[in-house]
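Asker: mind looking at a prediction? Sequence and model below.
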Amino acid sequence: MKWAGRRLDGQTITDAVVAVIVALLIRYAIVDPPGPSSTWPAWSAWPTAAVLSLPIALRRHRPRAVLALACAAAVSATVTGAVAAGAIWLSFVPTALVLYVVASTASVAWSAAALAACLSAAVTAILVFYAQVFPGLAPAATPSEIPPAWPIEIGVTGVLLSAAWAVGAVVRWKRETTSRLVRHRAESAVTDERRRIARELHDIIGHSMSLITVKATVANHVADTRPEEARAALAVIEQTSRSTLTEIHRVLGLLRAEGEPQQDHMPVPGVADLPELAGHARSAGVEVDLTVREEAVLSPAVAMSVYRIVQQALTNVVTHAGPTRCSVTVDIGGGEAVIEVVDDGPRHGRPPRTVPGGHGLIGMRERARMYGGTFSAGPRPEGGFRVSASLPYGPNGTVTGAL
């Protein structure tokens, strides 16, 4: 009943066909051997060939036990004289085919031990055949060009078994190498995803906390003298906090395990959200001059990277140079999204800003490289700081760089 419900796959059918072909070859060799004929009756060639070839059809199921069965059958047929003189190696073909499966699935130590056992058994059986069985066989009616000899039989059988083991061992090594490569790629994908999420959180939290810090400082200084301005600062803090929590919720939603209920996907920020981003920077005391020229519609991934680069650049301006004047230019066209953020430097005698060494510039540089683009940042000779990035995209606004 179990067999009736088992699905026959391609490998099982192939093994059955190979078993039939090998059985026919063994039967033909027994009936018409290159050397003296066997003393067994002619009809026994069929069951002998069937017993010797049966392990081929069963080699995918418990290959270790089937290997022992195949080797024992070949040895028994050899020492009893049921096989063909001069073609004994054909009796060990099923053993070689099963040994291949063992070498490709078992450990190297175990398969090597199985090879040694099979070689020892085969050599012993061939020597016994030529010492005890062969002298009693009637001479062949037509002598073969290559007369039967035990060194030839042992050599061919040894090469056959060794070659089958070597091929199986190579297949096993290749499978293990491929498996390690797949695991490495999976781990790299997880690491890249974590880095991407970390960049998202860094950009979101860094930008928002900079605005909140500036506005909280303003509210604290004018709370008694100018309560209206203090309330306006608190309103900005409230709005920024709410939008930040919303974005954090969206990013952390990517970390949900499979099978957990997913909420509706929240919109991904893009080029259309840049005016709001500039408005946040203006509320923190930075005079932002935003210019966006959009001749193509970017994919959500590229558009979000443009947004994040501008967001981090404005965050650095608010943190390191504000209050100041800043110009933001985004030019999308010609297969490339070019971003430039330039500020005039700090006012009121604050020291000039040096190139920051934190994660902000690193994150922007990684975003640009992720899409095969370029990134540069540094102080300007006339004062202030400049950030420039370019992200190439395809004809339909899709990514062209290497992810």
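Answerer: Sure thing, it's come through. Every value quoted in this text rests on a predicted model; they were computed, and no experiment measured them.

Asker: from here on, just use CA atoms for contacts and neighbour counts.
Answerer: Fine.

Asker: nearest residue to His280 other than its sequence neighbours?
Answerer: Distances taken as CA to CA, 6 or more residues apart in numbering place Leu211 nearest to His280, at 7.3 Å, with adjacent residues excluded.

Asker: now for whichever strand or helix holds the one you found, which elements pack on it?
Answerer: Assigned by DSSP states H and E, Leu211 falls within helix 150-222. Here helix 150-222 touches helix 93-105, helix 108-128, helix 227-252, helix 274-283, helix 300-320, helix 359-370, going by 3 or more CA pairs under 8 Å, 6 or more residues apart in numbering; DSSP states H and E.

Asker: this is the comparison structure:
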Amino acid sequence: MARHGVLGDALVVAPLVPLCLIQVIHPGGPGMRTGGPWGGLVLVAALLIPLIWRRRYPLTVFAVVASVSFAQWAAGLDMVAGNIAVLVAMYGVASLCRTRWAIAAGAVAQLGILLVVFRPDGTVPVLVKEYAAFSVFVVAIWIAGINAGTRRRYVESLVGRAEQAERERGQQALIAAAAERVRIARELHDVVAHNMSVIVIHADGAGYALDGDPELARQALRTISTTGRRGLAEMRRLVGVLRDDTGTAEPHAPQPGLARLGELVDQARASGLPTELAVRGTPRDLPEGEQLVIYRIVQEALTNTLRHAGPGTRATVELGFGHDEVELEIADDGRGPAGPGNTGGHGLAGMRERAAVYGGTVRAAPRSGGGFRVLARIPVGRDE
């Protein structure tokens, strides 16, 4: 019916055609007035043919059918089976048009019943009963049309919402993918910055110790090799995530967490930065995302210390578990950044952005007694 609307409407009207032809050719009573066989055929055609387009032009079809019926009444012709076209057209208006047009169509149909029923030769009680009987029939068809229109609009709204939800789902997937790529880019920055700082420091140390202490130089070269391989492996993993658009890649290594803080501190010591790790409070099981934030803040702070603190610097990493937050402090006794322009790089901005994701804060400033301190507070337990 939706694909071939005109053909479907023609099939709906088709059963009325034989009934109307029989009634016109062989009238039901000797006093029945239909305008003769040819006049009756013209009347039936004028009533039924417009119904073929009732779904496409419901208001126009109803106006034509109602006008033909009014002209039939004005000419003094009797009702025929084809006059049911008024109710069919009214149903189309009620189901396909706005409410005000549906009410207007129902009122016109009721007026038509009033014109047909109230005859000058009838008694009032009989006429009222006939009018009530016909009105109930008309109102039932009118309500059925209203319900059909309401259901159709409801289904259309459901389909529209489903399509909109599908579009939004695709947009959310794109947004999530873009956010993940931004996160991976930050991860890549942290990995490259930390490992390159370690490599440069050990390369410089190896150059100084090459003649005077070959064993120390070899140890520095081994550290460079190990750090380079580790950094290269992590870079390959992160870049592999960026390249993988099919979702069929092999599982990646887990993100570093609190369990690897000891390794990070040992790496800083091996790079020539004496570092101590202290844990206060009762350790708790944190989500992987928060563990990664803490790990990256420590990594970035130690990398900045290696870059800017100068020789003979010592660093401390304190991790404190409170009731509703984790406090992280990374401090050193070096000279701090070489100038104000070095304190606002991507590293410190990345720390603040990472902590802000979980409602945390990061403050980084020179210490009053010398050195530099990074203090981070990250709320925990919000989703428990």
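Answerer: Great, that's in hand. The model shown is predicted, which means the values in this text are computed figures rather than measured ones.

Asker: now do the contacts for the residue nearest to His280 of structure 1.
Answerer: 237, 240, 280-281, 283-284, 318 (CA atoms under 8 Å, 6 or more residues apart in numbering).

Asker: that one maps to what in structure 2?
Answerer: In structure 2, the residue paired with Leu211 of structure 1 is Val198, using TM-score structural alignment.

Asker: before we move on, what about Pro275 of structure 1?
Answerer: Pro275 of structure 1 maps onto Gly262 in structure 2, by TM-score structural alignment.

Asker: which strand or helix spans the residue lying closest to that match once chain neighbours are set aside?
Answerer: Leaving aside its sequence neighbours, Gly262 of structure 2 sits nearest to Leu277 (CA to CA, 6+ apart; 7.5 Å). In this structure, Leu277 of structure 2 sits in strand 275-280 according to DSSP H and E.

Asker: what angle sits between that strand and helix 288-308?
Answerer: 150 degrees (axes from the mean of the first three to the mean of the last three CA atoms, to 10 degrees).

Asker: and strand 275-280 of structure 2, how far from the chain's centre?
Answerer: 45 Å (CA atoms, centre = their mean, to the nearest Å).

Asker: quick revisit: closest one of the contacts of Leu211 of structure 1 to Val18 of structure 1?
Answerer: Thr240 (72.2 Å; CA to CA).

Asker: structure 2: which residue goes with that closest one?
Answerer: In structure 2, Thr240 of structure 1 lands on Thr227 (TM-score structural alignment).

Asker: which residues does that match contact?
Answerer: Applying CA under 8 Å, 6+ apart, the residues near Thr227 of structure 2 are 195, 198-199.

Asker: again, but for Ala284 of structure 1
Answerer: 211, 214-215, 318, 322-323.

Asker: repeat that for Thr48 of structure 1.
Answerer: 27, 77, 82.

Asker: out of these, which sit inside strands?
Answerer: With strands taken from DSSP state E, there is no overlap with the contacts of Thr48 of structure 1.

Asker: narrow these to those that are buried.
Answerer: Neighbour-count burial (16 or more other CA atoms under 10 Å) applied to the contacts of Thr48 of structure 1 gives 27, 77, 82.

Asker: rebuild these as CSV, extending it with distance to Leu252 of structure 1.
Answerer: Listed next are these as CSV, based on distance: CA to CA, whole Å:
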residue, distance to Leu252 of structure 1
Arg27, 69
Ala77, 68
Ala82, 73
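
Asker: so which of those residues belong to helices?
Answerer: 27, 77 (DSSP state H).

Asker: pick the one among the buried ones among the contacts of Thr48 of structure 1 closest to Ser305 of structure 1.
Answerer: Distances from Ser305 of structure 1 to those, taken by CA to CA, are shortest for Arg27, at 71.5 Å.

Asker: centre of the chain to stretch 253-262 of structure 2, how far?
Answerer: 34 Å.

Asker: buried ones in that stretch?
Answerer: For stretch 253-262 of structure 2, by 16+ other CA under 10 Å, it's 256-258, 261.

Asker: list the buried ones in stretch 298-316 of structure 1?
Answerer: 298, 300-316.

Asker: tell me the residues of structure 2 aligned with it.
Answerer: Taking TM-score structural alignment, stretch 298-316 of structure 1 hits residues 286-304 over in structure 2.

Asker: and the helices and strands packed on helix 150-222 of structure 1, which is most packed in?
Answerer: helix 93-105 (a mean of 27; mean count of other CA atoms under 10 Å).

Asker: so how far is that helix from its chain's centroid?
Answerer: Going by CA atoms, centre = their mean, where helix 93-105 of structure 1 is centred and where its chain is centred differ by 29 Å.

Asker: give me the nearest residue to Leu59 of structure 2, chain neighbours excluded.
Answerer: According to CA to CA, 6+ apart, the nearest residue to Leu59 of structure 2 is Val93 (6.1 Å).

Asker: so how far is Ala105 of structure 2 from the residue most central in space within structure 2?
Answerer: Central residue of structure 2 (CA atoms, centre = their mean): Glu168, 2.9 Å from the mean position. Taking CA to CA, to the nearest Å as the measure, Glu168 of structure 2 and Ala105 of structure 2 are separated by 40 Å.

Asker: and Ala376 of structure 2, by the same measure?
Answerer: From Ala376 of structure 2 to Ala105 of structure 2 the distance is 72 Å (CA to CA).

Asker: what's the answer for Arg153 of structure 2, then?
Answerer: 19 Å.

Asker: neighbour count for the two, which is higher?
Answerer: Relative neighbour count places Ala105 above the other of Arg153 of structure 2 and Ala105, with 25 against 14, counting by other CA atoms under 10 Å.

Asker: what strand or helix carries the more buried one?
Answerer: Per DSSP H and E: helix 99-117 holds Ala105 of structure 2.

Asker: buried residues in that helix?
Answerer: Applying 16+ other CA under 10 Å to helix 99-117 of structure 2 flags 102-103, 105-106, 108-110, 112-114, 117 as buried.

Asker: and the closest residue to Glu234 of structure 2 other than its chain neighbours, what does it touch?
Answerer: In this structure, Glu234 of structure 2 finds its nearest non-sequential neighbour in Val191, 7.4 Å apart by CA to CA, 6+ apart. Val191 of structure 2 makes contact with 231, 234-235, according to CA under 8 Å, 6+ apart.

Asker: now distance to Asp244 of structure 2 too, for the residues you listed, in TSV please.
Answerer: Shown next, in TSV, are the contacts of Val191 of structure 2 (distance: CA to CA, whole Å):
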residue	distance to Asp244 of structure 2
Gly231	20
Glu234	15
Met235	14
